[in-house]
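S.K.: Okay, predicted coordinates and the sequence, questions at the end:
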Amino acid sequence: MIGTFLCTFSLWLFTSLNVCAAYTIKPVTPPIQHSEGPHWIENQQMVYYVDTFRPTIYRWEYSTGKVSSHRLDHHDSIGIIIPIKDTEDEFVVGADQDIYRLKWPKEDSNEKIEFVNLAKVQPTKSEKQFNDGKADCHGRIWAGVLTRNEDLTVQPHGGCLYMVTVNGTIEKEEKISNTSISNGLAWTKDSKKFYFIDSTERTVTGYDYDQTSGEIENKTTVFNLADHPDLKGIPDGMIIDDEDNLWVALFGGTSVVHLNPSTGKIIKVITIPATYVTSACFGGPELDVLYVTTSRLHLNETEQLKEPLAGSVFAIEDLGVKGVRGHAAIFNLS
């Protein structure tokens, strides 16, 4: 059982107010190859996440710690899982370049998982695949794609970020072009600002956001990892808290960075017991637990022995902040 792992870390830090704050980190799931894309589903009290290159969807139950999963046959990757509004156990899934509607079978039933293939994002380009995505406050799906080589490297500037609207038909609009690794996304509570990560740029960029039209403009760099040589890796997934501060996973950097996008200043850096940190989401009954996904994909056998929990989902508690409720996708198909 995960709860028996002797790997709960108590970490202490002093804030700028010289107040001592404690938080704890513990693994809540067994390790998988490349855990990514976590979403907290409030009405179920569960974290859903994916194993990207062994295309499998997982969910972890807060109350019991139970982990269940479903693998997607005939696919090479899965990048996105987003709940669908006003449904129970239904999700938008981005696998390879296919957009699916998925229905998770009820517990202890004989039902099978249901997949309905709705569209391909770029039908003539089989090397394209989804990487990260979320829904905005109007239920539109923001989904990044990239161009993946056979050795799992990525072609520079071979991707983009789409806004996908499902209202009678499925329509996609390219919002950011020529990205390399389209990754973390976040909106402020008032939906007036949008934040985005193209990992190879090693930056977090901000935009003014028109929530009615979905238009973004006035691009600015709100955080540049190059300004912090003590921090390694590249920015990957991210989440925003109820104070509109960002929590950015550093892939290859063994940490999550808590930063203020208005000033660009780092609030704190949390060390994770895994080199490759992929993403994060807030959850728990009070939305005050940060769930962090990690990877062991790039670790050799010796390194895996040194990082036995790499690939696990970690829970960080007692941070003193809360998250905001994530948005569900709105799906209206004729």
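M.R.: Looks like it came in fine.
S.K.: all contacts plus neighbour counts: C-alpha atoms, from now on.
M.R.: OK.
S.K.: and Gly264, how many neighbours?
M.R.: Other residues near Gly264 come to 14 when the count uses other Cα atoms under 10 Å.
S.K.: separation between it and Phe194?
M.R.: Distance, Gly264 to Phe194, by Cα to Cα, to the nearest Å: 15 Å.
S.K.: Included below, for side-by-side comparison, is a second structure:
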Amino acid sequence: MEKCCLLVVTLLIAYCTQGALSFVIRQLTEPVEFAEGVFWDAEKSALFYVDADTGTVYRRNWGAKKSTSTKIPKQSIYSVIPIKGSRDEFIVTAYHDVVKLTWDGRQDTGTVKDLEKVGSFGSVYELNDAKADSAGRVWVGTYQLESSGRYGFKQGGGGLFSLTITNNDKVIIEEKISNLTFPNGVTWSNDDKYFYYTDSTTGTIERRDFDVATGTLGESKIAFDLAEYPEYHGIPNGITVNEDGDLDVAIYNASVVVQVDKDTGKITAKAHYVVPQLTSVAWGGPRHDNFFVGSMKLSEDEEYVEKYPIAGTVFIVSDTNKTGRPSMKVVVR
């Protein structure tokens, strides 16, 4: 029988779920509009994340009381991934562009260079969440908007691509999966045998056989289907993998992150948050046993902001007694 406890003391939230797990969730950062793309850089001992709506990249050094930031002159950005071997260079998926950001993490200004227009994918595509695999390729989902609104997605109008960044700042683009509507979070199994991606419009996470040497995808199966859990009125969003190989999945609009068994596709644990719109997730911290979760503010909705005053923050989960897949950096070839 599931046992849950919840204690809220200002901004500190402590949970225990299913008796065996205990951990603490607290607010780490000040709220932004749309906290996305959380990335733990072990070498810098810093968390990077973006405000998707304002085109801002943030850095939070471990133990620091404030984040530093720099703004990118793009309509929106969804990910920031450091380049391996570089102190201050990053690849950013920014609206219609793949860009290189050069930023020291201290000043509020950086330099931005467009590497590839999204027109190379299709002139109406927008870039979404992105991560690097163990070989340093960038994997990014794309989508098309209906003319009716900011978050109306064209059925089958998107896809999933891998990007190889070259040492002369070119981008080699390979389409991996087509006819998707809103591909979202991506991750890999710890042994790199499987690739996972979220299809938010179908409410599923698909698993594909994966060859890390070539970046080739193979046979597929549904690893998780949210429709089996009607109590969660949301969509799967950001995903990662813990030390056991099980999936950690943020359920957007449901105030919950769930752990999904890699073999059965069943939810085996969950953690409730004090805001509904959860976005990106990542493991990190000095011992790699902390868990970071982004969230969204929806500031155009005054009632929502009043009800959820810390929406838009990045949360940190400590005392997890687990570790997870590290954030991988871009390798320039």
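M.R.: Yes, it's here. All figures in this text were calculated on a predicted structure; none of them were measured in a lab.
S.K.: Would you pull the TM-score for this pair?
M.R.: Comparison of the two superposed chains (TM-score structural alignment, normalised by the length of the second structure) gives a TM-score of 0.92, and 321 aligned residues with a Cα RMSD of 1.8 Å.
S.K.: distance from the helix or strand containing Gly238 of the second structure to the first structure after superposition?
M.R.: Counting by DSSP states H and E, the element that carries Gly238 of the second structure is strand 235-241. Strand 235-241 of the second structure, aligned to the first structure and superposed, deviates on average by 0.7 Å (mean Cα distance after the TM-score superposition for the first structure).
S.K.: which helices and strands sit right next to that strand?
M.R.: Helices and strands touching strand 235-241 of the second structure, as assessed by 3 or more Cα pairs under 8 Å, 6 or more residues apart in numbering; DSSP states H and E, comprise strand 183-188, strand 194-199, strand 247-252, strand 278-284.
S.K.: Mean deviation, the next helix or strand after the last one versus the first structure?
M.R.: Same thing as strand 278-284 of the second structure. The element immediately downstream of strand 278-284 of the second structure (helix or strand, assigned by DSSP H and E) is strand 290-295. Comparison of strand 290-295 of the second structure with the first structure after fitting gives an average deviation of 0.5 Å (mean Cα distance after the TM-score superposition for the first structure).
S.K.: quick check: strand 290-295 of the second structure aligns to which part of the first structure?
M.R.: Correspondence between strand 290-295 of the second structure and the first structure is established over residues 289-294, with TM-score structural alignment as the criterion.
S.K.: From the chain's centroid, how far away is that stretch?
M.R.: Shown here is stretch 289-294 of the first structure, whose average C-alpha point lies 9 Å from the average C-alpha point of the whole chain (Cα atoms, centre = their mean, to the nearest Å).
S.K.: What lies in contact with it?
M.R.: Applying Cα atoms under 8 Å, 6 or more residues apart in numbering, the set of residues contacting stretch 289-294 of the first structure from outside is 34-38, 274-283, 310-319, 322.
S.K.: Strands of the stretch 201-333 of the second structure, start to end?
M.R.: For the stretch 201-333 of the second structure, the strands defined by DSSP state E, counting those that start in this stretch cover 204-211, 216-225, 235-241, 247-252, 256-260, 267-272, 278-284, 290-295, 315-318.
S.K.: nearest to Ser86 of the second structure, of these?
M.R.: Nearest of these to Ser86 of the second structure, taken as Cα to Cα: strand 278-284 at 19.6 Å.
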